[in-house]
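Colleague: Just to be clear, the model below is a prediction. Sequence and coordinates:
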Amino acid sequence: MKHLTTQVAIIGAGPSGLLLGQLLAKQGVDNVILERVNGEYVLSRIRAGILEQGFVDLVREAGVAERMDREGHVHEGVEFSIENERYRIDLKALTAGKTVMCYGQTEITADLMNARQAAGLPTYYEASNVQLHDVASNEPYVTFSFENEEYRLDCQYIAGCDGFHGVSRKTIPSDLKKEHERVYPFGWLGLLSDTPPVHDELIYAKHSRGFALASQRSETRSRYYLQVPLTDKVEDWSDEAFWDELKKRLPEEVAQNLVTGPSIEKSIAPLRSFVCEPMQYGRLFLVGDAAHIVPPTGAKGLNLAASDVATLYKVLTRAINDGDEACVQQYSEICLRRVWHGERFSWWMTNMMHDFGDVSTYGTDSHTFSRFMDSEFSYYLTSESGKAVIAEQYVGLPYEDPK
């Protein structure tokens, strides 16, 4: 067995793990990343594209913002369409200048991969049989297989950035964690195409036929979503059927400008809310999807992972460089405060924008629930104070620094 040593072992080479590694390296903290798949597969994952102001600032702090600042599209507002009636939320005006940026998760990941490779920081792709050991002790370690060799990686701390199905959360004893989950009775059918976006800002559309979202990745690449039953399969939807249905759900004057084309990627994602408490166990810290999942309606998934990274790199830097090991005990508490805000906002947006059909929701029949949501709309989309609440949440709540 080959022996390796580092200060922080990072499990997972998605954007969370790579961003954490980059920030730690800038502070002189050694780290090694282990990833179960190859880099090409990581980059093939089609995910979020709306970055909160705090995430944008964090990428700049990591020194990997050159292409993002050059190619990313700043959005100063977001639009809601309710049965063809349009409402714009002026994010910049309502949040004292804060905005969001449209820049795909795949692009962020590629930039971070390139920066890590250029810096010569160690990453083991296609590492199999990854197991975490003695994480509750002062001497945790990780074992894994790589290129037909067995490895032991000794470290001071472990960051679990390996997603919902990864090994990290499973390492925490079941009697020491509490998991909260809600599964929604529908999914999102997403289509990616090399066509210009139908609008220069995102449009969230509530329609009697179901929810739709007009999003984008760049000035020439668009991402669209339709609410579909969980029983639907991608094969049920031709490109032509998707475009036809999207036109019916978008505002009429917007649909007239829709440019269609062949799909690059099409997939159906189920929606759920999930939180694991606590987010740390001994010297193991859960980051991003390993600890929490949100429905994508509020554009919070990747952004919550980024705020986890912001907190973790600060406490680990203090623990390792300054000897303040006690500060790491703040991690879970700080992260969960922001996580629950993001979960609530995503849950609220999902409830407001989707058709729940005949499903009984929160102890009420579907008609009563729909009336409650109509009341929500009448306040939040027509009053300045209501729009300010949406804007503050959408651009992202401030990051909380450890004490």
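Modeller: Perfect, thanks for sending it. In this text, all values refer to a predicted model and were calculated from it rather than measured experimentally.
Colleague: rest of the way, CA atoms for contacts and neighbours
Modeller: Noted.
Colleague: Does A255 touch K247 like I think?
Modeller: Yes. The pair A255 / K247 is scored as a contact, 5.0 Å apart, by CA atoms under 8 Å.
Colleague: and for the two, which residues touch both?
Modeller: In the contact map built from CA atoms under 8 Å, 6 or more residues apart in numbering, no residue is linked to both A255 and K247.
Colleague: Alongside the first one, take a look at this:
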Amino acid sequence: MTRTIKTQVCIIGAGPSGLLLSQLLANAGIDTVVLDRKDRAYIEGRIRAGVLEQGTVTALEEAGVAERLHREGIPHDGFELAFDGARHRIDLAGLTGKSVMVYGQTEVTKDLFDKRFAQGQQFFFNVEDVTPHALKSGAPQVSFTHEGEDITVSCDYVAGCDGYHGVSRQAIPKDVLKTFERVYPFGWLGIMVDQPPVNHELIYANHQRGFALASMRSETRSRYYIQCDLSDSVEEWSDDRFWEEFATRLGPDAAANLQTGASFEKSIAPLRSFVAEPMRYGNLFLAGDAAHIVPPTGAKGLNLAVADVRLLARGLIEHYAGNDAHLDAYSQTVLARVWKVERFSWQLSTLMHQFPENSPFEARMQKAEFEYLASSEAASRSIAENYVGLPLE
């Protein structure tokens, strides 16, 4: 026998985008049910991004979950680009009047979970066989199995916040859905270490041996990456090998401040650019990684998802107040911004990585682009405007 639950919005996916959407809607008195194929501990433990745009900070403030962020987050007014040892600082504050905040996605997720549980949000974790139904009707449903029980959620709308491998995008018919993809011929090997960051701001480095990124999660915890082959395995990279390669790519000046140690997390992530169109099908809305993926070079993944959620929340809130204008325009509005962010992430990735297919001509083009950035305030301002976050629309 199937149990039926009624709600206004069924949210598939309890990552930060699904949690934020449920919180913004709850603040407006809109009821939601949130389900995920994993449990809370797994979701909170995923190591992800750590650079938040001002718009993301604003969204978390609107959600009422920014107290710890402001207490523990690290404001950054700039970052550095390095090219074969030469360094150029992008002065975010000076060029745009804005800054970014370093605060781990894991912490954002914990803050949102704490708030949603405190307010009695209805969650279903470890669900199986999630299937959206009747999406073109005025009464869509989502069926799933939870702890051996068959459950159907009857709702007004379904929000697909379940990531690249989720079921939401797959529910859009193939003759409706269009996808666009660029798979990069390398990955990022990332480690986490409890040592102070090598620099007080992020450093993105292009070295002839490959890309490197010096990032952080706090004043005592660092997150470092190097470009690696897709065929590499974590087991091939001892900590000692990583530190030697990372220091070489970072350059002697920056590496002079590097404090090494035993890593407590090490993983390899592939890079891709991906966009699915449209982001609405009937009464199903896609948000975040369910609809688009960006390479992590520009620190845009979480920020892009949050922008989606802010626009979707606005549309839903206005719908229940009697105005459908923004909800009807959701897909078109969001995709216009998504493609601009994809362009920036692709541009920065192309500039800062060594591509195996590049000829000496492409290598010289990378160098010329860096030298132009270093000599042109207008070019640096363009990078800065994209990095701190484009307007919502």
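Modeller: Yep, that arrived. Keep in mind that this is a model prediction, so the values were computed, not measured.
Colleague: any idea which element K247 of the first structure lies in?
Modeller: Here K247 of the first structure, judged by DSSP states H and E, is contained in helix 239-249.
Colleague: helices and strands around the helix or strand just after that helix, which ones?
Modeller: The element immediately downstream of helix 239-249 of the first structure (helix or strand, assigned by DSSP H and E) is helix 252-255. Helix 252-255 of the first structure is packed against helix 239-249, with contacts defined by 3 or more CA pairs under 8 Å, 6 or more residues apart in numbering; DSSP states H and E.
Colleague: Residues contacting the helix it packs on, please?
Modeller: Helix 239-249 of the first structure has contacts (CA under 8 Å, 6+ apart) with 205-207, 209-212, 226, 255-256, 258, 260-263.
Colleague: check contacts around Y125 of the first structure.
Modeller: Going by CA under 8 Å, 6+ apart, Y125 of the first structure touches L34, E35, R36, V37, N38, G39.
Colleague: Neighbour-wise, which one of the residues you listed leads?
Modeller: Counting neighbours by other CA atoms under 10 Å, L34 leads those with 24 neighbours.
Colleague: distance of that residue from I293 of the first structure?
Modeller: L34 of the first structure sits 22 Å away from I293 of the first structure, going by CA to CA, to the nearest Å.
Colleague: One more: P196 of the first structure?
Modeller: Applying CA to CA, the value for P196 of the first structure to I293 of the first structure is 30 Å.
Colleague: same thing with K314 of the first structure?
Modeller: Relative to I293 of the first structure, and taking CA to CA, K314 of the first structure is found at 23 Å.
Colleague: between those two, who's got more neighbours?
Modeller: I293 (25 against 19).
Colleague: Test my guess that that one contacts S273.
Modeller: Yes. The pair I293 of the first structure and S273 qualifies as a contact (CA under 8 Å) at a distance of 5.4 Å.
Colleague: G73 of the second structure against V102, yeah?
Modeller: Yes. Between G73 of the second structure and V102 there is a contact under CA under 8 Å: 5.6 Å.
Colleague: if I pick M349 of the first structure, what's in contact with it?
Modeller: By CA under 8 Å, 6+ apart, the contact set of M349 of the first structure is T297, G298.
Colleague: Please identify the helix or strand for it.
Modeller: Using DSSP H and E, M349 of the first structure falls within helix 331-353.
Colleague: That concludes my questions; thank you for your assistance.
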